[in-house]
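[1] Let's see this in three dimensions:
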Amino acid sequence: MPTPHDGLPETAQGPADEDMPFDLFERWYAEAEAAEPNDPNAMAIATADATGLPDVRMVLLKHRDSQGFVFFTNATSAKGRELAANSQASGVLHWKSLRRQVRFRGPVERVTPNESDAYFTSRARDSQVGAWASQQSSPLPARKVLKDAVVAETARFEGQQIPRPAHWIGYRVRPTYLEFWSDRPFRLHDRIAFTRMTPQGAWEHGRLYP
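    Reported below is the predicted structural model:
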């Protein structure tokens, strides 16, 4: 279980060390990996469509460092199209067993092809086949159509390494806002927010009312 103050300083205001929020995230993430029964890397990612209407869904955090938070998807999916038109996103990881959450938002960039290739190669073969078979977010006339596509792609790549589809890529959210929330009795929760003007800027941090 978390410590009484979850690693958050009792006083927090002013400039922050460049790595401070990411170091704190790593500590919390390690505890979530030990405590969460399912998918501690599950996170909600919100984008916006052409009208500005928010669109949110669950994805998996596959890489994180001081540059940001990375997930992979089909660039022709709804979120891929929305990010192409408006390359900004917000996200949240909620660890119910620890009564903690981390929120972030900022501009989004595509990871390098080499990064996408490396992660695609690490996936299970059936998941690699699925990346070719699924036209993500497009209308599906019947479940059988998808099953038939999986059979066809499995046969097409039989006996060979499956290459990464060009449309299957990674996105990195580079946070300009990063907030750590920890549950407290009587809804007097603890919140510390790290903010910066740009992904290259210096962090400021401060505590927020619950």
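[2] Only C-alpha atoms from now on, for both contacts and neighbour counts.
    Noted.
[3] Distance check, the residue positioned nearest the centre of the chain against Arg99.
    Computing the C-alpha centroid of the chain and ranking residues by CA atoms, centre = their mean puts Leu61 first, at 4.2 Å. With distances taken as CA to CA, to the nearest Å, Leu61 is found 19 Å from Arg99.
[4] now do Met43
    15 Å.
[5] Neighbours of Met43, how many?
    The local packing of Met43 (other CA atoms under 10 Å) involves 21 other residues.
[6] Provide the contact partners of the lengthiest helix in the chain at residue level.
    Scanning the chain for the longest helix, with DSSP state H as the assignment, gives helix 20-35. With contact meaning CA atoms under 8 Å, 6 or more residues apart in numbering, helix 20-35 is reached by 1, 7, 40, 65-66, 95, 97-98, 102, 178, 194.
[7] which one among those residues gets closest to Asp148?
    Pro40 (32.6 Å; CA to CA).
[8] doesn't the closest one fall inside a helix?
    No: applying DSSP: H, G, I helix; E, B strand; the rest coil, one finds Pro40 to be coil, outside a helix.
[9] would you list every one of the helices in the protein?
    Going by DSSP H, the chain shows helices at 20-35, 78-85, 113-122, 125-133, 143-156.
[10] to compare against the first, here's another:
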Amino acid sequence: MADDPISIFDAWLREAEAGEPNDPNAMALATADANGRPSVRMVLLKGHDDRGFVFYTNRESRKAGELAENAHAALLFHWKSLRRQVRVEGPVSHVTDAESDAYFASRSRASQLGAWASEQSRPLDDRATFEDRYAQADTRFAGADVPRPPHWGGYRVTPEVIELWEDRPGRLHHRRLFTRTDTGWTEGLLYP
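    From the prediction side, this is the model:
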């Protein structure tokens, strides 16, 4: 029964990109702090391959702090219109500076400036403060490329477990559980 779950994910993601109305690459990212207190938020998948699933963020954000304390995470892709979901669990590491630089360079200028202006996850006294910080970044980099801030970069979740879930009539859903071993993937089924 064993297949490559990354190949199946690729096919499902292509179907989602063709049919989902908004952000087919959206995924819930669950982290926990050193005391095991969980936190979850939506982020965007910006790359994946056999090494794992990549997202980018401010490395001084709450999620980054939790990942520094507990370098494991869970991801959930839910494609409601396709009636499918994918769960991923595994350790998290930084992507290389070269990968972070390349992705940052591909972002819109507004997003690049926003990365400089935002103290992500920290309290904000007034929206005007953020807008002023954005204007200052725009002035600072006027007429030039916007470099990647030193506090901004990517993370890779290396999958140890991948569950592929498909909706079936009568709640008789189909759940395939893949577990990474030293020699590849093993597959089993889960009751719905």
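[11] hang on, the earlier thing: could the helices of structure 1 go into a markdown table alongside distance to Ala166 of structure 1?
    As requested, these are exported to a markdown table (distance: least, CA to CA, whole Å):
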| stretch | distance to Ala166 of structure 1 |
| --- | --- |
| helix 20-35 | 31 |
| helix 78-85 | 13 |
| helix 113-122 | 9 |
| helix 125-133 | 10 |
| helix 143-156 | 15 |
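[12] Could you tell me where stretch 168-176 of structure 2 falls in structure 1?
    Alignment of stretch 168-176 of structure 2 against structure 1: residues 184-192, by TM-score structural alignment.
[13] Quick one: distance of the longest helix of structure 1 to the chain centre.
    Put simply, helix 20-35 of structure 1 sits 15 Å off its chain's centre (CA atoms, centre = their mean, to the nearest Å).
[14] Sort out which residues of it are buried, please.
    Residues of helix 20-35 of structure 1 classed as buried under the neighbour-count rule (16 or more other CA atoms under 10 Å) are 21-22, 25, 28-29, 31-32.
[15] Likewise for stretch 109-118 of structure 2?
    Buried-residue list, stretch 109-118 of structure 2, by 16+ other CA under 10 Å: 112-118.
[16] swap in stretch 55-73 of structure 1?
    Applying 16+ other CA under 10 Å to stretch 55-73 of structure 1 flags 59-61, 68-73 as buried.
[17] Put together a markdown table for the residues you listed, with distance to Pro141 of structure 1 on each row.
    Converted to a markdown table, the buried residues of stretch 55-73 of structure 1 look like this (distance: CA to CA, whole Å):
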| residue | distance to Pro141 of structure 1 |
| --- | --- |
| Val59 | 24 |
| Leu60 | 27 |
| Leu61 | 30 |
| Gly68 | 37 |
| Phe69 | 34 |
| Val70 | 32 |
| Phe71 | 28 |
| Phe72 | 25 |
| Thr73 | 22 |
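[18] Narrow these to those in strands?
    59-60, 68-73 (DSSP state E).
[19] Most widely separated two among those residues?
    Gly68 and Thr73 (16.4 Å).
[20] If you count residues, where's the longest strand of structure 2?
    Assigned via DSSP E, structure 2 shows its longest strand as strand 84-94.
[21] Return the list of helices and strands in contact with that one.
    Strand 84-94 of structure 2 makes packing contacts with strand 72-79, strand 152-157, strand 161-166 when contacts are defined by 3 or more CA pairs under 8 Å, 6 or more residues apart in numbering; DSSP states H and E.
[22] can you tell me what part of structure 1 that strand aligns to?
    Using TM-score structural alignment, strand 84-94 of structure 2 pairs with 100-110 in structure 1.
[23] Mean distance between that stretch and structure 2 after superposition?
    Aligned to structure 2 and superposed, stretch 100-110 of structure 1 gives a mean residue distance of 0.4 Å (mean CA distance after the TM-score superposition for structure 1).
[24] Could you tell me how far that stretch lies from the centre of the chain?
    7 Å.
[25] Next: stretch 184-192 of structure 2.
    With CA atoms, centre = their mean, you get 23 Å for stretch 184-192 of structure 2.
[26] Then stretch 123-143 of structure 2?
    Centroid separation for stretch 123-143 of structure 2 versus its chain: 26 Å, with CA atoms, centre = their mean.
[27] Can you tell me what sits against stretch 177-186 of structure 1?
    Stretch 177-186 of structure 1 is contacted by residues 6, 21, 99-106, 189-196 when judged by CA under 8 Å, 6+ apart.
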